[in-house]
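J.: Here is the input, now give the coordinates:
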Amino acid sequence: MLDVTTTETGVERPANAITVRPFRLLWLNNICFFLVSNAQRFVFGWLVLDGLNRSESDQGVVVFTLGLPSALLVLQAGVWADRWDRRSMLIWTQVGGGAVMAITALLIRADALSFNWVIVVTLLAGAASAIGQPVRSALIPALVHKDQLFSAIAINAIAMTLSLILGPVLAKVVGDQWGFDGAFWFQAGLMFAGVLFLLRLDVPPHADLAPKRSVLAETKDGLRHVVGDDNLRVLFGLLVMASLTVNPAIMVTLQAHVKDGLGRTAGEAAAPFALMGLGIAISSFVVMRKGNMKHKGAAFQRALICGSTITILTGRTTEMWQVLVLSFAMGLAGGFYINMNQGLIQANTPQPLMGRVMGLYALTSFGIMPFGALLLGVVAFWTSPGAAISGAAAVCLAVVVTTYVRQRELRELA
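T.: Just a heads-up that it's a prediction; the model follows:
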């Protein structure tokens, strides 16, 4: 039976999703995982730019190889998530990710980590993350009641934003104190600590499994669901656009802009990421309190319009304080963007297809972003990081404004 709470007006509503023990354990594990995920992108960029003294294009290559496995593996991982033991998948991928971080720390300590080795370890770390990512997303609606779904997504977004705030900051503090190898030992420890929560997690078994087919055939079912729904098809298209433009501009190229455009060290990009995470946490808390909001499709597109505009301005900044202010504003918009798009997809997808559709979601949200990062790295090399950031965001803004005006049904999607 669904637990409910009573508001001051006497209206009953579902209890907060965090009161559900299995979801709470997954959430605690996600904090550890997301801390590492956000620290990884920052620390590898920091290592390449400041530790190995390489260029912005080399930083783009490293972020590309970190995310490339998502483009290659998430669809297959989504199929596995609909068939295999999801708890075991999370445990083994997280153990594997922790082992890669530990090996990287040992290579740094032995002064044996060349740029080529960075490429290898980022591919391995990206593979461990890519296989586990669709499972994490698909598990949320399996662990909570449907009326608690948006609450659960908002709480999960808060875990992600806590990591966006703390991951780069803590990694930099540890790195400043104990060197780059200390930063990677820190990440390895978090990965292994998160496994402890998974060992206590009870996951419901899959129900009514269809006869086993090829990965391609299984993936087509999820793709048909997305393509066959007009609103989901357009929503996924906007996610692809953001993943090629705004997302890599902020999550990757901003670090190069802080170093080359503002004359700071790449490590100082931890502060904008922290403020961005704070903004996302605040707006995610608003979503959690409001629960089932109306016109989520409109809220998603407005958030992307705001985010694209803020990103254009970020590329034109000349002082660090300007980046900090805009990063906080970006986070406020980002909270609505993250919660609305994931919630809309999960609310409009049947549970038997959830793993495969969330595999497609991971591909569009994370797997495509490395290609955008690689392209922006090349553009930044020939122009400037700031110009690359603003130009990419302008393209995204034009597309999302056109979609918002023309797609009334998507604006009203709930």
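
J.: Only C-alpha atoms from now on, for both contacts and neighbour counts.
T.: Noted.

J.: what are the ranges of the strands in this structure?
T.: With DSSP state E as the criterion, the chain has strands at 4-6, 12-14.

J.: Dump the ones you listed to a markdown table, plus mean neighbour count and distance to S308.
T.: Shown next, in a markdown table, are those (neighbours: other Cα atoms under 10 Å; distance: least, Cα to Cα, whole Å):
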| stretch | mean neighbour count | distance to S308 |
| --- | --- | --- |
| strand 4-6 | 12 | 38 |
| strand 12-14 | 15 | 34 |
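
J.: To compare with the earlier structure, here is another sequence to fold:
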Amino acid sequence: MSITGSEATTSRKKPAIPDSPAPPRSGADRKWGTFASLKVRNYRLFFGGQIISNIGTWMQRIAQDWLVFELSGYDPVALGVTVALQFVPTLLLSLWAGVLADRLDKRKLLMAIQAGVALQALGLGLLVLSGAAQLWQVYALAFVLGTLSALEVPTRQSFVSEMVGRDQAANAVALNSSIFNLARIVGPAIAGFVIVLVGTGWLFVANAVSTVAVIAGLALMNPAELFRSPAVARAKGQLREGLRYVRSRPDLVIVMVLVFFVSTFGITFFTSLAVVAANVFGTEADGYGMLSTLLAVGTFTGALAAARRGSRGGPTLKLLLVSAAALGAIEFVGAFMPTYLTFGLALVPLGFATITFLNTANALVQTTVSAQMRGRVMGLYVLVLMGGNPVGGPMTGWMAEAFGGRSPFYIGGGVALVAALVCGYLAYRVKRENDSPHLLPAA
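T.: As a prediction, this is how the structure comes out:
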């Protein structure tokens, strides 16, 4: 049942968290510790599929970046254009995808989307292997992948709580990040050497095959064991209701604003690493893969630390602000590292701070919103998280071309640090003026 009429008006007057607080951890939860959410069978199936699929995803990501770089004559702007095309659909579809996730069976919706992802990867792989790939085709397929991702991410994010329940959501979010970032260690390392040996084509085909693991895991789940909330019936104004809900929660507004600025300007290094590897340090694809792997060492370590925190208690706004400030400061300092080795080593703490920030933001949103609003709120969250990429991608390429390959790091780091300080001040003001128990915990 959606919030309409007087209910919507009430929520604007008095922001509240409709879901009851998470119950205390049981003895079984403590026994599982860092991996507490894996005691849920449905989540184990999802987790296993994601391990395989995420390695394929990262192999494709490295292969796509390098393919664009080669087809464009090593033009950093072309790389930024690809990123923009891949994330433009997020601007157009994320909010609507959140509404869709609240209305439909998330498991079946994810299966359909993953089938589309497999076809996109297979198509790109066949184009490359046949020698017919052109830059415009890569652009077009990047847009297709972006459209599928715009539908998939809000659905998958809101499905996490549905698999494990609200009390284990923070732990499951962190474990998702741990396997994503473990794949970021393995995938780029494999991709860098495979590209040198046989080119990019087979990496796209491998990703298409790996997607089958996700579809199989979703198909094998027991729907009766999901923690589903009552279905939200189709009605007018549901998207506006979601936006009003967030607007009535100043704590969520601060989180959304901080995520937008940090993700748009600070977390651009996943794209600019290829530019640094090739144009600053003069390495080939294997050098790019190694930088991505060093970054992933930090993100994987940070994800495991977040999983351990998630098994003990909920996320906090204070941790979100501190991790954002640390991300900005480390990125700024790392930009001036003089050698390939020192630059690569600086990526480890940068990865740790980045994944701590992203996991904390995700878990805060998931665990403090109404279950019936979760899809729509996560749709907005994905929009602010990824919607800046159509601006950030080309901006990164332009900065690298105009001011040098290091500039996206020191400019982005500076913006992230300032955003953290400003949002920290705003959070302090809101808490002091409202003294509301409904604000996100600050410590």
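
J.: can you put the strands of structure 1 in JSON lines and add distance to V215 of structure 1?
T.: Formatted as JSON lines, these follow (distance: least, Cα to Cα, whole Å):
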{"stretch": "strand 4-6", "distance to V215 of structure 1": "40"}
{"stretch": "strand 12-14", "distance to V215 of structure 1": "37"}
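
J.: Please identify which of those is closest to L170 of structure 1.
T.: strand 12-14 (35.3 Å; Cα to Cα).

J.: packing partners for that closest one?
T.: Helices and strands touching strand 12-14 of structure 1, by 3 or more Cα pairs under 8 Å, 6 or more residues apart in numbering; DSSP states H and E, are strand 4-6.

J.: Could you list the buried residues of stretch 243-253 of structure 1?
T.: In terms of neighbour count (16 or more other Cα atoms under 10 Å), stretch 243-253 of structure 1 has its buried residues at S243, L244, T245, V246, N247, P248, A249, I250, M251, V252, T253.

J.: Give me the contact list for that stretch.
T.: 41, 45, 56, 60, 63, 307-308, 311, 364-366, 368-373, 376-377, 380, 385, 388-389, 392-393, 395-396 (Cα atoms under 8 Å, 6 or more residues apart in numbering).

J.: what separates that stretch from the chain centre, distance-wise?
T.: Here the centre of stretch 243-253 of structure 1 is set off from its chain's centre by 12 Å, with Cα atoms, centre = their mean, to the nearest Å.

J.: Among the buried residues of stretch 243-253 of structure 1, name the ones in helices.
T.: S243, L244, V246, N247, P248 (DSSP state H).

J.: Aligned against structure 2, show me the partner of the third one.
T.: Using TM-score structural alignment as the criterion, the counterpart of V246 of structure 1 in structure 2 is G266.

J.: Closest one to D230 of structure 1 out of the ones in helices among the buried residues of stretch 243-253 of structure 1, please.
T.: In terms of Cα to Cα, no member of these lies closer to D230 of structure 1 than S243, at 20.2 Å.

J.: and for stretch 155-166 of structure 1, what span of structure 2 is it aligned with?
T.: Stretch 155-166 of structure 1 corresponds to residues 175-186 in structure 2, going by TM-score structural alignment.

J.: Also stretch 63-77 of structure 1?
T.: Mapping stretch 63-77 of structure 1 onto structure 2 (TM-score structural alignment) gives residues 83-97.

J.: Give me the mean deviation of that stretch from structure 1.
T.: Once fitted to structure 1, stretch 83-97 of structure 2 is off its aligned match by 1.5 Å on average (mean Cα distance after the TM-score superposition for structure 1).

J.: centre of the chain versus that stretch, how much separation?
T.: Its chain's C-alpha centre and that of stretch 83-97 of structure 2 lie 13 Å apart, by Cα atoms, centre = their mean.

J.: Pull out the buried residues from stretch 228-235 of structure 1.
T.: Buried residues in stretch 228-235 of structure 1 (16+ other Cα under 10 Å): N231, L232, R233, V234, L235.

J.: My guess is the first one contacts R411. True?
T.: No. The pair formed by N231 of structure 1 and R411 falls short of the contact definition of Cα atoms under 8 Å, at 9.1 Å.

J.: can you give me the end-to-end distance of stretch 206-225 of structure 1?
T.: 19 Å (Cα to Cα, to the nearest Å).

J.: Show me what it is in contact with.
T.: So stretch 206-225 of structure 1 is contacted by L75, Q76, G78, V79, D82, R83, T349, P352, L353, R356, V357, L360 (Cα under 8 Å, 6+ apart).

J.: Which ones among the residues you listed lie within helices?
T.: Among the contacts of stretch 206-225 of structure 1, the residues falling in helices (DSSP H) are L75, Q76, G78, V79, R356, V357, L360.

J.: and of those residues, the nearest to L68 of structure 1?
T.: Of those, the one sitting nearest to L68 of structure 1 (Cα to Cα) turns out to be L75, at 12.8 Å.

J.: What residues does the nearest residue to that closest one once chain neighbours are set aside make contact with?
T.: Closest residue to L75 of structure 1 apart from its sequence neighbours, by Cα to Cα, 6 or more residues apart in numbering: G359 at 4.8 Å. Taking Cα under 8 Å, 6+ apart as the criterion, G359 of structure 1 is in contact with V74, L75, Q76, A77, G78, V79, Q133, P134.
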